[in-house]
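Q: okay, here's the prediction I keep looking at, along with the sequence it came from:
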Amino acid sequence: MGEPTEENGQLPGVEIGNVSQAFQATCHAAASAFLSEYTGENKRCAEVVAELIKHHGSKVPFDTLDLQGNQPVLKGNQINDEIVPALLAVLKQHNVTSHLNLSYNTVTDKGAACIAEFLRQNTRMEGISLFLNEITAEGAGALYGALKAGSSAVEHIDLGYNRIGGDGGLRLAQMLQRTPSVTSVNVENTYLDMNGLQQVLIALQTNRTTEDINLGRPVLSSQGVGSLPHHLGKMLKSNVVLKELRLPWWSLCCSDMFTICQGLLVNQTLVHLDLVGNKIAPDGAEYLATYLSLNGALKALNLESNRIQDGGTLALARALTTGRSGLEWLNIKFNSIQPEGLKAMARAIRASCALRYVYVWGNEFDHDTCQDYTYLLSGAVPRVSVEGGLDISTYIVDGVCSVAHVECKEFKPLFKRKRFRV
């Protein structure tokens, strides 16, 4: 065998066959130890978890241990606080994973406190997902406290869709100011309020480790985002490590985009900006276009479900054909774009040296526009040759050209980062 790589998870200097056999034996031992350790009443769940640990032995060594509660085998028997201590005791004794996925379960603050103590003592655990559990600010505070203690090796933490609230946001900000290891944080739809978000953005100004953060779906006041765009712009000017910033459903409008783009013009590290579901109209898209034409750092821009219309699309198309823009992935689905704007984007795709993926479904196509995109897909010299380069396909019925939707994958980061399968 050749040299083991980080991609396949092999241990240095050990052949994959030997690793697999030894790892499988370790997982079987861990499953038996778990059944012995667990003394609670939820026997059915315990048996399923033990089988999942055994099955983990057939995967690439030290890959994510998937115990997410939306699996058919755990339907109606999600992991709860009663299961967690026994599971953690076994994971502490048996080195079977470096990433633990407990998404879609019913873990509460009590279970989160046990996990926090486990993370303080375990230097092998690199990622933990508690997406869509029943954790509040108290449990989030315990987890964040464990991460900022300094002994933890956790790089990725996902608390999305837990009700951690504004107090949880304040504790997240404290962690971001002190933790030396965390590179990826997801707190989407966790009821973060304006004050919590403001403190998180202030903490990110001086943070030097976090490369990816999802702050989507916050709880905003009736007056909108207030001073948050100002803090966003200030953070983008001073932060030198952040690569992915996700701000879906923030209700950002055109004036907010002007403020944010002032920070983006200075930033040289951000490669992925997610602005799904905001209120960005043509003027806001023009501010983004100016930024793209002057700064080539951004590689992916998600503007799905905004209001950029033809005016914004024309501005973006002009920016993408300049030599400065380095954008490779653009999503403008569901933006009320008419044929004029779609044709301009088709011309931009043909002319751009960098652009490889453009998603345009959910806008207004006429016959001529469909023909323009047919040429991109199957012309004499197809411009879109990569798989999934467009999220549409074209077809002709009775001489009329129409489009159909094609499922495409999300943007893949240009830097290595563990992603939980949730």
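A: Cool, the structure landed.

Q: CA only for contacts and neighbour counts going forward, please
A: Noted.

Q: next, the buried residues of stretch 37-57.
A: The neighbour-count check on stretch 37-57 (16 or more other C-alpha atoms under 10 Å) flags 38, 45-57 as buried.

Q: pick out the most distant pair among those.
A: Farthest apart among these by C-alpha to C-alpha are 38 and 57. That separation is 20.4 Å.

Q: rewinding a little: can you lay out the buried residues of stretch 37-57 as a markdown table showing secondary structure and distance to residue 418?
A: Output for the buried residues of stretch 37-57, formatted as a markdown table (DSSP: H, G, I helix; E, B strand; the rest coil; distance: C-alpha to C-alpha, whole Å):
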| residue | secondary structure | distance to residue 418 |
| --- | --- | --- |
| 38 | coil | 30 |
| 45 | helix | 27 |
| 46 | helix | 27 |
| 47 | helix | 28 |
| 48 | helix | 25 |
| 49 | helix | 23 |
| 50 | helix | 24 |
| 51 | helix | 24 |
| 52 | helix | 20 |
| 53 | helix | 20 |
| 54 | helix | 22 |
| 55 | helix | 21 |
| 56 | helix | 17 |
| 57 | coil | 19 |
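
Q: second structure follows, compare the two:
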Amino acid sequence: MGRPAPPPPRGAKKPPPPPEQPQDPYEFRTGEPRLLQAPGGTAPPAGRVVPIAMVTPLSGSRATSMQSREEQTTTLAPTSTQGSEGVLEPVGILQEQYQSLCLKKSKRVNSYILHILQEADEKIQNGEDRVTLNIPGNNRLIPVEKVTGEDFWLLCRVLRKNLNFQGLDMRYNSISDVGAYYASKLLQKKLNLTYLNLMFNEIGREGGELIAKALYKNKTLKYLRMTGNKIENEGGMFFAAMLQINSSLEKLDLGDCDLGMQSVIAFATVLTQNQTVMGININRPVLYGEQEESTVHLSNMLKENYHLAELHVCKHGITNYGMKYLCDALFLNSSLRYLDVSWLSVVSNNIRGKGLVDLSQAMQENLVLSNIYIWGNKFDEATCVAYSDLIQTGRLQPDNTDVKPFVVDGRLYLAEISNGLKKHYYWTPTYGEISNDLANAGFALVPVGQQP
């Protein structure tokens, strides 16, 4: 072991400290609630993703202070660039916040969500102030990673302070009741969200209850789609109770949710007083009994509700008995424009098609009803003649129904046609916006935010 170096002579100057290693200007540090800038205030190169290996953790008192700063800051300060006219423009706000949040929570980045947020950032930079995030899990062109409840939690953390988006389409993912909890928290924020699509996301009764209760005080959401989530009768009762309080929701889709007789009757009862809802879908409930109590209550509702424009009652098992009540209500109703009674059983008392003939006669008297869809019922010759007359006289436009008359050996028949109203019901449009309203998904006749 060598001898220690002698101390410097008294009065000598201390040697200068060694030069610091240059810091990577694009490095993310754990706990910092901001994005680091390159020298001179310029932004990191667009699209640069910092690998996990480049993240430098902080330690000691500095890490503690940075963590406390982050807890007080819910949004990250965006990196900006100086434009040609001196205007500061945000660069990569959503995607950078999402990446930073994943690093903070030690969660894996969902590449599908990151890609959608990058596209949203580009739209915002191009001047769009109302953006809809389409994150469907059933993309037909490219394989995508379905969003889980944990992924949706991180996404909601990013969106909850952003006022640039007005729609969120999460159809065919797997957010479950966990994601429904965070969706309810998102609805409780004062955002500009007007459209929320959660169809087929494995949400059950508990998740349905959370979302319904979140809408008690929500004043912005206009259109909610819960299609295919098995909230059952109990969950349907929570949504019916919500419609007694909510005064902003205009369209509600609860098709294929396994609603029960009690909840269907509850919706019919509530809609006699609710004057805001313009469209409701309660297709394919799980009904019991042979007296068609739900159909009778829906008919009574139509006699008193003069704001409802669309009613979807597919697969309700309505017979001629229930159809008679519906037709009587249509003689008095002056607001309904869209009636979907597809896939019904109208055979009873050996009178084939009488209910459909009564419906055609009601349409002759009700001049407001413009769209009617009847495919899947039992058509006798009288039914075929009645609807052929409606089409030929111009009372029923060919684009506003799902049947078309044709003649074989001197007898009139009805064939099914693709009317397009459910063209994008389960799939989002692949390229651009929908040019034809009739090709939209279900509720396209009365735009959101416009009273009939």
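A: The structure has been received and is ready for your questions. This is a predicted model, so every value here is computed, not measured.

Q: map residue 181 of the first structure onto the second structure.
A: Aligned by TM-score structural alignment, residue 181 of the first structure pairs with residue 248 of the second structure.

Q: tell me, how many residues neighbour residue 295 of the first structure?
A: Residues lying near residue 295 of the first structure (other C-alpha atoms under 10 Å) number 18.

Q: how close does it get to residue 263 of the first structure?
A: Distance, residue 295 of the first structure to residue 263 of the first structure, by C-alpha to C-alpha, to the nearest Å: 11 Å.

Q: what's the answer for residue 393 of the first structure, then?
A: Distance from residue 393 of the first structure to residue 263 of the first structure, by C-alpha to C-alpha: 37 Å.

Q: and for residue 221 of the first structure?
A: Distance from residue 221 of the first structure to residue 263 of the first structure, by C-alpha to C-alpha: 24 Å.

Q: residues touching the residue positioned nearest the centre of the second structure, list them.
A: The centre of the second structure sits closest to residue 197, judged by C-alpha atoms, centre = their mean, with a distance of 1.4 Å. Residues near residue 197 of the second structure by C-alpha atoms under 8 Å, 6 or more residues apart in numbering: 168-171, 224-226.

Q: which members of those occur in helices, if any?
A: Judged by DSSP state H, these include no members of helices.

Q: where along the first structure do the helices fall?
A: 16-37, 43-56, 84-93, 109-121, 137-148, 165-178, 194-206, 228-238, 254-264, 282-294, 309-320, 339-351, 367-378.

Q: could you give me the buried positions within stretch 360-369 of the second structure?
A: Those would be 360-363, 366-369, for stretch 360-369 of the second structure by 16+ other C-alpha under 10 Å.

Q: residue 108 of the first structure and residue 89 of the first structure, how far apart?
A: For residue 108 of the first structure relative to residue 89 of the first structure (C-alpha to C-alpha), the value is 18 Å.

Q: and if you look at residue 255 of the first structure?
A: 52 Å.

Q: what is the nearest of the contacts of residue 197 of the second structure to residue 184 of the second structure?
A: Of the contacts of residue 197 of the second structure, the one sitting nearest to residue 184 of the second structure (C-alpha to C-alpha) turns out to be residue 224, at 12.2 Å.

Q: who touches the closest one in this structure?
A: Residue 224 of the second structure touches 195-198, 249, 251-253, counting by C-alpha under 8 Å, 6+ apart.

Q: what about 7 Å?
A: 195-197, 251-253 (C-alpha atoms under 7 Å, 6 or more residues apart in numbering).

Q: same thing with residue 130 of the first structure?
A: Per C-alpha under 7 Å, 6+ apart, neighbours of residue 130 of the first structure: 101-103, 158-159.

Q: redo that, cut-off 10 Å
A: When the contact criterion is C-alpha atoms under 10 Å, 6 or more residues apart in numbering, the partners of residue 130 of the first structure are 68, 100-108, 112, 157-162, 186, 422.
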